[in-house]
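> this one's structure only:
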């Protein structure tokens, strides 16, 4: 009992340490997110400020050509600018001494005011950022007369920075977040509440002009604003439960161990010398026909049992069913927990099968990760129900020192179709069905069919032929144009790999890519596609009929190569293709495998000018987090969402959401699989500008593409 108490106390201490670590990591993640958000807010404010200054700069440039001589003339010139901006509260005109001569919305009954203002273009440090009121930021552009080095006049504006920042911040802040603005030089608070001592904080500089950072934006979140059911709380609760279950398990193990010791003592006492020889003979026979770990019959014993059953019931060919249970992750458990846990788990699985077995069933362990059950008088329906019950029993959690281990399995069923079927063939059929079940998502119970064997032979032949085609350069590229729906011009082309077998059948790109991935030829295939596509595009550039860009698909397996970015950039340089006219289409597998390396690769390509697109967006693992952390500028709506437009409500909602999200993130949207005019019209109404599909052009070889581009040369020449 003392040992159990010590173990539970150790678990509680570990839980507390994990709880503290999780809380710290959660705070760090919140601060990182706040830093990203406040930097985006700062850039948005700076863009709006630049917009106001651009209007003032344009007006100053016009006035510099013809300096007004009267207030009415000046007022007429600046009236339109003031009407166009909601943040410019007043405009003023100052002479070379910076004395205000004219000012809109000013009290003309008093002397003209003289106040300080910032001048765009002055050296760093001369901006008068000591102005305390954010609603009265005064900024002016100098106006020069001919042959004068010093400004003759100043055209300025009083900008309501507070209103501008409020307008931009409303799109970024939630109810738990607050914005505080301080002066960059002395941390004087200009706007907002005092930051809470325990709040998560993110900061970013705010440049009023391009010369210096005048202010600092601080975005902070109220303490305790995160969700109540968070990871630290879940760790704490889980730790309590684990400590409780561990104590109960150890206590039961103690009782069970004592019971087994008592039983073993009784058995040893009853043994005698007369039975020793008989025991030795039986043990030898048992070892030859049983698994040494689980004591279940082995493959040899199962084969002999089936042969015996076939011989006894040769007149009833359908009275025997064989169920093969294929354990999925038994080797992983051995690697993670060791051989002892591996063996203990197999023993437990064997006992579970014994508990669910029917009276006449024959259970065997035919390999390290496979069990087999031979059942008599089982109809196909009963066999499937029985197999599902077996699968459910196998996948019950297994506990080792209060740690839960989950085992999954695939189940295959085979029947004796005729009386002459040998036992080895029945076993092979069951194993084939189990292998097929393992290939399916969410493992199911699969019944063997002769088509499975034919499919395996066909798959083997296809893999061999495609491997030979890749190694022998028998592949070719086809191209499908992307269309601008506004003017029906060709906005780009996508390169698609094609291969035609010896019988004339065209093998789909998905089959080629999947086979290349399975056989380890993906890198060789990807390098060939990149070079072939760029070489073709360079030829189109030389002929002055190239579309704006060429899109090249990159498989997720290719990102396992850490030199992928260098390979693509070297190919672009070798073929002398501008990087900004190359687009790489990514599968969503890139976002979940080796995230840091893939992110570095994509940022390297984006920095070189290569554009990036997500292919088949929404069908896999896409999320807003990926769009934020990866430099993606194009999303392609999968054809499965376009096929039933505009009749399927679910597809309408999905397309609307993707297009709206892309517009807000300033991403380009391309709809795939557009084959009808009503689909095109509906997508255009939703705001999707680009499409790809048979409504306009199917995929075509280089000769057909060149003829098409030559016909549309007046449009595509604009991009050359």
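That came through fine. Since the structure is predicted, the reported quantities are computational estimates derived from the model, not experimental observations.
> alpha carbons only for contacts and neighbour counts from here, please
OK.
> how deep is the nearest residue to residue 499 once chain neighbours are set aside tucked in, by neighbour count?
Once flanking residues are discounted, residue 499 sits nearest to residue 475: 4.9 Å by CA to CA, 6 or more residues apart in numbering. Residue 475 has 18 neighbours, counted by other CA atoms under 10 Å.
> ditto for the one 5 residues further on
Burial of residue 480, expressed as a neighbour count using other CA under 10 Å, amounts to 22.
> ok, now residue 683?
As a measure of burial, residue 683 has 25 neighbours, counting by other CA under 10 Å.
> Equivalent analysis for residue 79, please.
Close neighbours of residue 79, defined as other CA under 10 Å, add up to 12.
> name the element it belongs to?
Using DSSP states H and E, residue 79 maps to helix 71-84.
> what's the answer for residue 685, then?
helix 677-686.
> hmm, back to that, helices and strands around the helix holding residue 79, which ones?
Other helices and strands packing on helix 71-84, by 3 or more CA pairs under 8 Å, 6 or more residues apart in numbering; DSSP states H and E, are helix 2-65, strand 88-95.
> Out of these, which is closest to residue 676?
Closest approach to residue 676 among these (CA to CA): helix 2-65, 40.1 Å.
> Give me the distance from the closest one to the chain's centre.
The chain centre lies 21 Å from the centre of helix 2-65; the measure is CA atoms, centre = their mean, to the nearest Å.
> Give me the packing partners of that helix, helices and strands only.
Applying 3+ CA pairs under 8 Å, 6+ apart, we find helix 2-65 packed against helix 71-84, strand 137-143, strand 153-159, helix 161-169, strand 200-206, strand 215-221, helix 231-270.
> Next up, a structure to set beside the first:
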């Protein structure tokens, strides 16, 4: 009997212990769910809802005590290229490591929150503009040392926008918008820096939003078109190719220059479909001209950094060439030094792939970026395009003459062709010919032309030959 009672008690104890474990596990699950409802799963930083609560509380305290407060919007520069080239797992690991550095740079009472992707926001109570400037510099300094992620050494820089309470907004939404606008100004100012919000930015932000909304419908509404600027061979005087240049005319916004809408397209993710449209449209136009009897010309198409680093670029270019029945060597993809140097190793791989497919690559605006000669030697590049800023003051500026001469001779020694951009005078043309530059483009020859006018221009030169 005693033994039976003892066994029953033991069984009961086991049941009680199991129930306790189950309850404890449920408690941990509930606590975890409650934590995830308030904190970002990747970085363990406060999420949007906690950010909003903390911000409203901090603003109320600042209002009551007539104290300053700073809101910062931090966005990583060119983070998308890391995701595209190395994968989201590496990108996520980088974000987690970055979050720890950001948190270590501020006080316990400050809020550091991840909004989404590579966007972060900070709330700094009792912080005036001098204090905000100090914190921004500290945040940038903390990101400078390379991150060791998945056997990769990665470098990243942030662009930071700062809004001050109450001058830049009296509630969280207004301050967030102001900080966002200032962040975009920081990106335009060279990236890896910070900017305070100004009233001028408010108008620019409104304009940028208007441009973005209109640009999302521009392609389907037929508002985008390509003009073509002739490339002239400096030995024969013949047209050797065309550079496709995008134009956008909107009924209300008027003619929006590429310098304005291309950055908006890059920031909003629209540059991919717009870039594909431009590539396809340009090669179809070249096919049309050749079917009409024009000689085979090179078609140069500009690429943004995002397009160049997209994994599908080589296969997409080959697909369109096959669709248009054009030889690969007639396509020339132009990218800036900056785009190539964002991730040099990846650039080397992409250029090698394009070269293997017979597609040519040129470096646009050469001389304005920071490309290393050691990398230039490894890039499978066909041509260097000399930026017009070095051409403009020739023949009066001796420094520009020396720079242009050096670029032409260096390119020649590396087996590369050179094209001078922005040629407007006979004196500039004479100097370029003297130096051995291969091609030129600019208003001395022709402004960018609509397709029919470009065809007429080529035929006129043929008739004069």
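Yep, that arrived. Fair warning: this is a prediction, and the values are worked out from it, not measured in the lab.
> helix or strand right after the helix holding residue 685 of structure 1?
Following helix 677-686 of structure 1 in sequence order, the next helix or strand is strand 690-692 (DSSP H and E).
> Onto which residues of structure 2 does that next one map?
Strand 690-692 of structure 1 lines up with residues 439-441 of structure 2 when matched by TM-score structural alignment.
> How far off centre is the matching stretch?
Centroid displacement of stretch 439-441 of structure 2 relative to its chain, using CA atoms, centre = their mean, is 28 Å.
> and for it, what are the contacting residues?
With CA atoms under 8 Å, 6 or more residues apart in numbering as the test, stretch 439-441 of structure 2 has contacts from 229-234, 418-423.
> Relative to the whole chain's centre, how far out is the helix of greatest length in structure 2?
Identified as the longest helix of structure 2 according to DSSP state H is helix 2-36. Relative to its parent chain, helix 2-36 of structure 2 has a centroid offset of 55 Å by CA atoms, centre = their mean.
> Pull out the buried positions in that helix.
Within helix 2-36 of structure 2, no residue is scored as buried using 16 or more other CA atoms under 10 Å.
> Check which element follows it along the chain.
Where DSSP H and E defines the elements, the next helix or strand beyond helix 2-36 of structure 2 is helix 48-65.
> Kindly spell out which helices and strands sit in contact with the very next helix or strand once past that next one.
Once the chain leaves helix 48-65 of structure 2, the next helix or strand it forms, by DSSP H and E, is strand 69-76. The contact analysis (3+ CA pairs under 8 Å, 6+ apart) places strand 69-76 of structure 2 against helix 48-65, strand 119-125, strand 158-165, helix 172-188.
> For these, give me TSV that also has distance to residue 4 of structure 2.
Putting those into TSV (distance: least, CA to CA, whole Å) gives the following:
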stretch	distance to residue 4 of structure 2
helix 48-65	56
strand 119-125	64
strand 158-165	71
helix 172-188	69
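> helices or strands next to the strand or helix carrying residue 552 of structure 1 in the packing?
In the assignment (DSSP H and E), residue 552 of structure 1 maps to strand 550-554. With contacts taken as 3+ CA pairs under 8 Å, 6+ apart, strand 550-554 of structure 1 sits against strand 489-500, helix 522-542, strand 582-586.
> so of the ones you listed, which one's packed in deepest?
Burial of these is given as mean neighbour count (mean count of other CA atoms under 10 Å); strand 582-586 ranks first at a mean of 23.
> what stretch of structure 2 does that one fall on?
By TM-score structural alignment, strand 582-586 of structure 1 lines up with residues 331-335 in structure 2.
> Please apply the same query to stretch 215-232 of structure 1.
Using TM-score structural alignment, none of the residues of structure 2 align to stretch 215-232 of structure 1.
> Straight-line length of that stretch, end to end?
The first residue of stretch 215-232 of structure 1 is 36 Å away from its last residue (CA to CA, to the nearest Å).
> Also stretch 437-454 of structure 1?
Using CA to CA, the end-to-end distance of stretch 437-454 of structure 1 comes out at 16 Å.
> For the helices and strands packed on helix 71-84 of structure 1, give me TSV that also has mean neighbour count.
Formatted as TSV, these follow (neighbours: other CA atoms under 10 Å):
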stretch	mean neighbour count
helix 2-65	16
strand 88-95	20
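> just so I know, which of the ones you listed lies nearest residue 659 of structure 1?
The nearest among the helices and strands packed on helix 71-84 of structure 1, by CA to CA, is helix 2-65 at 21.5 Å.
> and the match of strand 582-586 of structure 1, how far from structure 1 on average?
Once fitted to structure 1, stretch 331-335 of structure 2 is off its aligned match by 2.9 Å on average (mean CA distance after the TM-score superposition for structure 1).
> which residues touch that stretch?
Contacts for stretch 331-335 of structure 2 (CA under 8 Å, 6+ apart): 283, 298-305, 308, 359-364.
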